[in-house]
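A.B. asks: Next comes the sequence, and after it the predicted model I'd like to discuss.
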Amino acid sequence: MDVNGTVAEGFEPVRDAFVKNFELLGDRGAAVTVYRDGHRVVDLWGGARDFDGDAGRAPWERDTAQIVRSATKGVAAAVLLLLWQRGQLDLDAPVGEYWPEFKAAGKERTSVRQLLAHRAGVPVLDRPLTPAEAADPDTGAAAVAAQAPVWEPGTDHGYHAQTFSWLTGELVRRVTGRGIGEWIADEIAGPVGADLWLGLPKTAQTRVGRVGPVAAPETAGALRTRPKRAVSEAYADPGSLTRRAFGAISPLPDENDPAYRAAALPASNGIATADGLARFYASLIGEVDGGRRLFTPETMEPARTEQSAGPDRVLVISTRFGLGYMLHGSASPLLSPTSFGHPGRGGALGFADPESGIAFGYVTNGFRKSVTADPRAQALVRAVRTALS
């Protein structure tokens, strides 16, 4: 595999792991970027830009971007935490204080904090939305506002795989008057120079590769905190919270469709380069290249402080969440107990580790069935840990 880019002295294990991802774990096209103390120490890319392309012999370039699925949730969470940092949002206020229609069907006391910690009790919709309906912020917001919770808000937690889009997007719109994609462009991506988008503009369409499914070795990737069979059964059962949560949009959208990429669904369809994802996380824990820092230390604390832990009503296995971020644990192994970030189903991963000053971004065009602990991303994380030691 012809791998391009650079690694700083001492970070050679990351390059070795990146090459092995192509040789052993099925990567077709991918990139990984790592920052340490706000400076880039790993910047690698390789393979083909398009997963499926016979036309797709076009190589992955340094500025190639890909859809990152649920890794988008970490960017959406930053919007709400920044609004709190600026005094525009109270984390402990009811969501209905900002969004009156949400005060329905037993959700009157659901707080912003519970929403971010996946404790709001609305991971499913009784009637799934079509892709066109899901892309309409008014339709999505109305559906989740009318939905009755499947557990009493605040009493348990379960991954809001799709509904996180309309929960966060509408709350931002009510507080700021702007769409969440516009807010991210103006207040996050632009100021820190990160190549990431929620609602892909036409000017960036040619930079985004096509994605597709890649087979996994039998021994790789499965979460083992509960028997693999139990997880498989939950996904196979049409009546399970697992299937219903991931099926809140049905049929699943075509992720290569320009119309889908132009929509703003903060649970699932952000697009980023590996550098954009890593640079975003670097800006949460410090200044990037001597420039702007997004989170104050006081804002970083709720992001990485445990709000939910234990068996997840949706993912079945045990998960840990701060406010909007997955935390280091068996479901999503990150760098250390201080790490916070978010994986994307099937591959992508972004996180920050305040203790070591590391910020990490990995994107790929080959998606696997794993939800959280993708073995390719995990191999790279282990290599970063080796480099630091």
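C.D. replies: All right, it came through fine.
A.B. asks: Only C-alpha atoms from now on, for both contacts and neighbour counts.
C.D. replies: Noted.
A.B. asks: Which parts of the stretch 101-250 of the chain are helices?
C.D. replies: With DSSP state H, counting those that start in this stretch applied, the stretch 101-250 of the chain shows helices at 112-116, 131-135, 137-146, 164-176, 180-184, 190-192, 228-236, 241-246, listed in chain order.
A.B. asks: Identify whichever of those helices lies nearest to residue 320.
C.D. replies: Of all the helices of the stretch 101-250 of the chain, helix 112-116 sits nearest to residue 320, with 12.2 Å by Cα to Cα.
A.B. asks: close enough to count as contact, residue 246 and residue 163?
C.D. replies: No. The criterion here is Cα atoms under 8 Å, and residue 246 misses it with residue 163 at 9.0 Å.
A.B. asks: Spit out the residues that contact the two alike.
C.D. replies: Residues touching both residue 246 and residue 163 (Cα atoms under 8 Å, 6 or more residues apart in numbering): residue 124.
A.B. asks: Alongside the first one, take a look at this:
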Amino acid sequence: MIVERLLRPGFEALRDQFAAHFERSDEFRELGAGLVVFEAGEKVVDLYGGYQDPSQLHPWTGRTLTHIWSASKGVMAVAIAQLVDAGALDYDAPVATWWPEFAQNGKADITLDQVMSHRAGLNGFVEPTTTDDLYDWERITTRLAKQAPLWPPGSTASYHGMTYGWLTGELIRRVTGLMPREYISLHIAQPLGSDLWLGVPPGREDDIADIVPPQADLHPVKPNGIAAGPTINPRPDANTANLAGWRTAQLPAVNLHASAEGLARMYGALANGGQLDGVRLLSGPAIAGLVLARGEPRDEMLGERQWARGVALNRGGLYGDHPNAFGHSGWGGSFGFADPASARGVAYVVNRMGSALNGDPRARALARLATAQRKP
């Protein structure tokens, strides 16, 4: 059973599709999930259902916080775009402009643009790295500053699955004096009234949904030498999302926790010219810079993917049928995106992870219906 907190006329098919996912008989049967849509700055859909935990003792609520995996990257991309908008950063300038130590071992010319579009050649670690190492900000950023590129920067795109978070987060720290947790809270979450956290604060532990790891991918992609970086050293383990240390850490590429509305409010602003409820998140030119396509529509790890500056542009129906939609998805199915054509910002958060690396069937179906034209 789902809870329908808000459903404007014309979204009935979306509601029915969301409800149907709780009745599936395959690995994509929902345990718990939330779905929120904003249109032209107004919330028009607010649905949730299921449970926060596999034991089904704690029902999903409007306050449930979900680990959104790499959908976190879209939030970091907006944070960087804000700083570019303010003149504190420049996409075309070398990262070493603000982070001098980064110039070591042949990285002096790597630009912010290359980092944002996964073309920096730093998609993994050379030095042996454990999960516990990831909690130590200084250790990891120093490691990345010292490391040589794993492949020629700018030559191709290959998903910087974990390293993207420290590369962008350290730049935020260098130019603002704020850790990314504080920056996101002060400049994105609080102004928009978004329940969105990089590291869940004390007192919200009971609101966190337990992540259920995916089944083995039936159609696994064997990464080539370039793409292997995010899959080793350390090897990703979905169970880490349920560890207390992981939930409270700052891992900006992968461990933001959000309610469906919390993430949808950000994308609702982006789909509405950059503002929501009188709050200006980004200017029009800043949004245009954020969504500027970079390189060919191909990623060595993910396959067909057109990167912009930290967000993915819509190809192959990833975010509905409109080509100018953009956003970011997370491992297991969660996503957030903006669709300027319909002026809608959409977020779907889920705790039972699907196995598909690309194109979770639940996410694709919901994205299409969330942006479909409504009948008068």
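C.D. replies: Ah, there it is. Since the model is a prediction, treat every value here as computed from it, not as a measurement.
A.B. asks: Drop the TM-score for these two in here.
C.D. replies: Scored against TM-score structural alignment, normalised by the length of the second structure, the superposed chains reach a TM-score of 0.93; 370 aligned residues with a Cα RMSD of 2.0 Å.
A.B. asks: re the thing from before, so if I had to pick from residue 246 and residue 163 of the first structure, which one is more boxed in?
C.D. replies: Set residue 246 of the first structure next to residue 163 and count neighbours by other Cα atoms under 10 Å: residue 163 wins out with 27 against 21.
A.B. asks: Show the contacting residues for the more buried one.
C.D. replies: Counted by Cα under 8 Å, 6+ apart, residue 163 of the first structure has contacts 122, 123, 124, 125, 144, 245, 248, 267.
A.B. asks: Now the two most distant members of those residues.
C.D. replies: Distance extremes for the contacts of residue 163 of the first structure: the farthest pair is 125 and 267 at 14.6 Å, using Cα to Cα.
A.B. asks: Now which residue in the second structure aligns to residue 255 of the first structure?
C.D. replies: If you follow residue 255 of the first structure across to the second structure using TM-score structural alignment, you land on residue 241.
A.B. asks: What is the neighbour count of its match?
C.D. replies: 21.
A.B. asks: tell me which residues in the strand or helix carrying residue 383 of the first structure are buried?
C.D. replies: Element membership of residue 383 of the first structure, judged by DSSP states H and E, is helix 375-388. Using 16 or more other Cα atoms under 10 Å as the test for burial, helix 375-388 of the first structure gives 375, 376, 377, 378, 379, 380, 381, 382, 383, 384, 385.
A.B. asks: In a markdown table, list those along with distance to residue 185 of the first structure.
C.D. replies: Output for those, formatted as a markdown table (distance: Cα to Cα, whole Å):
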| residue | distance to residue 185 of the first structure |
| --- | --- |
| 375 | 31 |
| 376 | 29 |
| 377 | 26 |
| 378 | 29 |
| 379 | 31 |
| 380 | 28 |
| 381 | 28 |
| 382 | 32 |
| 383 | 32 |
| 384 | 29 |
| 385 | 32 |
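A.B. asks: quick one: which of those is nearest to residue 139 of the first structure?
C.D. replies: Distances from residue 139 of the first structure to the buried residues of helix 375-388 of the first structure, taken by Cα to Cα, are shortest for residue 377, at 34.8 Å.
A.B. asks: Tell me the spacing between the equivalent of the closest one over in the second structure and residue 335 of the second structure.
C.D. replies: Correspondence of residue 377 of the first structure to the second structure, assessed by TM-score structural alignment: residue 363. Separation of residue 363 of the second structure from residue 335 of the second structure (Cα to Cα, to the nearest Å) stands at 7 Å.
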